[in-house]
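> Pasted the sequence and its predicted model underneath.
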Amino acid sequence: MIRKKSRPEGPLDYAELARLLPAPGDPHLSLDRHLLLEEHLMNEIQPTAAVPAPSRRPARRVLVIGVPATAATLAGAFAFTALTNSGGGDPAAATPPPVAAPVVRVEPGSTAQLASTVEHIAAAATARTMPEPGPGQYVYVKSEVSYLTVSHTDTDDSKAWVQPLHIREVWKSPDGKHGWLDEPGYQAKGGTTIDSAVENSLTAPSYDYLKTLPTDPDALLKKIYKETRGQGNSPDQQAFSTVGDLLDEQLAPAKLNAALYRAAGRIPGVVVVKHAKDAAGREGIALAHVDQKTGERTEWIFDPETYAYLGSRAVQVEQADGVEPGTVTESTAVLERAVVDAQKQRPGAEGGRA
């Protein structure tokens, strides 16, 4: 059978191409996901720009699932390539492929023991002392982490994909101007500088900046609400997220640590989750808050006996963008926190102090 050509030979113009191709699908991404994806893509296409100090959740909530194989899929595929091959441009730093996100039972949170739990955590923070970093020294934090990455599929729209658990080490000078990040597979081989000229703030804190914050919980919480207003989430969720970011890859004076926990306990919507596991598999009790926009619950996990901070977890508690309830979209575990005498120096080496 001979088929007649339905169009003349030669290149198609745009109108003809648009007529022949199916209409692009609509991924129905929420506004905050569009903005996060756009921000990351802009960072990827401007590799010569100064490297800012990374947040603790570099790829969180950027998700494309079940997008038809048209223009939207191509955009998702480009984003997937950008995120999963961001090893600093070093071919030796090949990024591991993503894995299916773990799924856990969603345990309801409760306010019944919130006040007593917060006081236990605050008291433990007050009693726990750390050496204060001085000029020329660095705050060192070693963590095991996994964050949500970008995925798309035409055959299975029920899975979310995350980075495999991996080690992340940061060094930060007390003034916040100098630093180093070593995250094999996700940065250039050997690590990368995170020197910063950004002015210290609640969203970019240094140890020296944290020392200036009020240790009265009410005054501290008022400052957090005021300075983070309009930054994307609801005021309560933004306040909770800000406190969490201050606690994770940084060192804070003991009194401020206690004030941060007491302030967090006064944020509406904060609950206690009795059973939670960090990225290292350590069982703990958690302070948690649900983001009403995304249906994701952020959990700060503490040792149930010593109330020491272990790490964090983000669990989807309501279905959103194809992510099923119980999906763990982020998991971290702080393995070591110390003051060292030089950048790239690890505790246990000469000059390192835990």
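Received it, and whenever you're ready, just let me know what you need. Numbers count the residues shown, from 1 in each chain.

> hey, let's count contacts and neighbours off CA atoms from now on
Will do.

> The strand ranked longest in the chain packs against which elements?
Ranked by residue count, the top strand of the chain under DSSP state E comes out as strand 328-340. Packing contacts for strand 328-340, counted by 3 or more CA pairs under 8 Å, 6 or more residues apart in numbering; DSSP states H and E, involve strand 138-147, strand 309-316.

> buried ones in the shortest one?
The one in question is strand 309-316. Under the neighbour-count criterion of 16 or more other CA atoms under 10 Å, strand 309-316 has 309-316 buried.

> quick one: that strand to strand 138-147, angle?
Strand 309-316 and strand 138-147 are oriented at 30 degrees to each other (axes from the mean of the first three to the mean of the last three CA atoms, to 10 degrees).

> putting a second one here so we can go through both:
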Amino acid sequence: MDELQLIAERTAAVPLAESGALDAARARLMTEIAAAGTENVVPLRNRRRWVWTGVGAAGIAAAVTAVVALAPAGLEPPAAAADPVAVLRSAAAAALKATDTPPKPDQFIYTKTKQPGGERESWHSADGTHDGLIKLAGGGNFPLPGCRDGRAQVYKGEEPLKGVTEPCTPRPSYRVDLPTDADAMFAYLTADRSGEKGDYNAMGKDIVALANETYLPPAVRAALYRAAAKVPGLRAVDHVKDAAGRPGVGITWPLGPEDDPKVAKPVVIVFAADTFLYLGESGTAVTASGVVDAVGQRP
């Protein structure tokens, strides 16, 4: 099978976009080709023609399919058209371009999310030593006691129990302690997992938890997405929306070895199909976030 036939078959189900809408997608395609090694691209005398060597026909077809499938202008491809690894790598590249405004130790990471049960706002202490708060739109506040001198206040509901504390370790929401290398991040996620060995769906939930309500420096967030790309059995999902109804391209993890496929639902994280910025997941959408000086403030 020649390259053109393979590409035609891989992209047959993907609708065409307007030429102007493909500019960003075209740039991403060239980035993927460059990532495979610029030594594989040899210019001819005619500068408008190229010979691609060392890159297999299947690889070229996959790259073209991913770019066409993720082109902007509202096009939503079939699930098989998008390459989950390419999507996560593009999300990592987008994360590296984000503006980094490191919070001060006494500040808070504000996050507003939309869930099936309503909206939720949270104020997490940047250094883990200050008292934060979770607020639900339907009513109810959940204190997040800071850990100071190895002790944290104990609450009963919303009320602190006078004179009652418990041992603790600060849990900062500004995560400068995490790796900036994909392999090291994957090792961290494997060692600090919430599920059993081989439960990549649980790892997906851990990744969502880090992406949702923590402040990750750009290099750390990029490493998180690149580490996610190392999970076996990833699948791209078309026509996916986050909990706020925003359309995007979804990445889902395989269920864990002990999960009942009739009951358990795989984690699906959602990225904007045009910018690859993180939107949330199928059950939780991040609608606002930022750094604030005090609980109750909003960016």
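Looks like it arrived, so ask away. None of the values given here were measured: they were computed from a predicted structure.

> hang on, the earlier thing: would you tell me which of the helices and strands packed on strand 328-340 of the first structure gets closest to residue 264 of the first structure?
Closest of these to residue 264 of the first structure is strand 309-316, at 14.1 Å (criterion: CA to CA).

> same for that closest one, what does it pack against?
Counting contacts by 3+ CA pairs under 8 Å, 6+ apart, strand 309-316 of the first structure is packed against strand 296-302, strand 328-340.

> Can you tell me how far residue 186 of the second structure is from residue 91 of the second structure?
Counting by CA to CA, to the nearest Å, the separation of residue 186 of the second structure from residue 91 of the second structure is 16 Å.

> Contacts only, for the alignment partner in the second structure of residue 125 of the first structure.
Aligned by TM-score structural alignment, residue 125 of the first structure pairs with residue 95 of the second structure. Listed by CA atoms under 8 Å, 6 or more residues apart in numbering, the contact set of residue 95 of the second structure reads 218-219, 221-222, 277.

> which residue in the second structure lines up with residue 305 of the first structure?
Residue pairing (TM-score structural alignment): residue 305 of the first structure is matched to residue 274 of the second structure.

> just to revisit the earlier point, turn the helices and strands packed on strand 328-340 of the first structure into TSV, columns for distance to residue 275 of the first structure.
Formatted as TSV, those follow (distance: least, CA to CA, whole Å):
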stretch	distance to residue 275 of the first structure
strand 138-147	19
strand 309-316	12
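
> out of those strands, nearest to residue 74 of the first structure?
Nearest to residue 74 of the first structure, of these and by CA to CA, is strand 138-147 at 22.6 Å.

> So what touches the closest one?
Looking at what lies outside strand 138-147 of the first structure - CA under 8 Å, 6+ apart - the contacts are 57-60, 133, 162-174, 179, 249-251, 279-280, 329-343, 346.

> What ranges does the second structure have for its strands?
Secondary structure of the second structure by DSSP E: the strands cover 41-43, 50-52, 108-115, 118-125, 132-136, 141-144, 151-156, 159-167, 235-241, 247-252, 268-271, 278-281, 284-292.

> ranking those by burial, who's on top?
Highest mean neighbour count among the strands of the second structure (mean count of other CA atoms under 10 Å): strand 268-271, with a mean of 27.

> got JSON lines for the helices and strands packed on strand 309-316 of the first structure, with distance to residue 43 of the first structure too?
Output for those, formatted as JSON lines (distance: least, CA to CA, whole Å):
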{"stretch": "strand 296-302", "distance to residue 43 of the first structure": "25"}
{"stretch": "strand 328-340", "distance to residue 43 of the first structure": "21"}
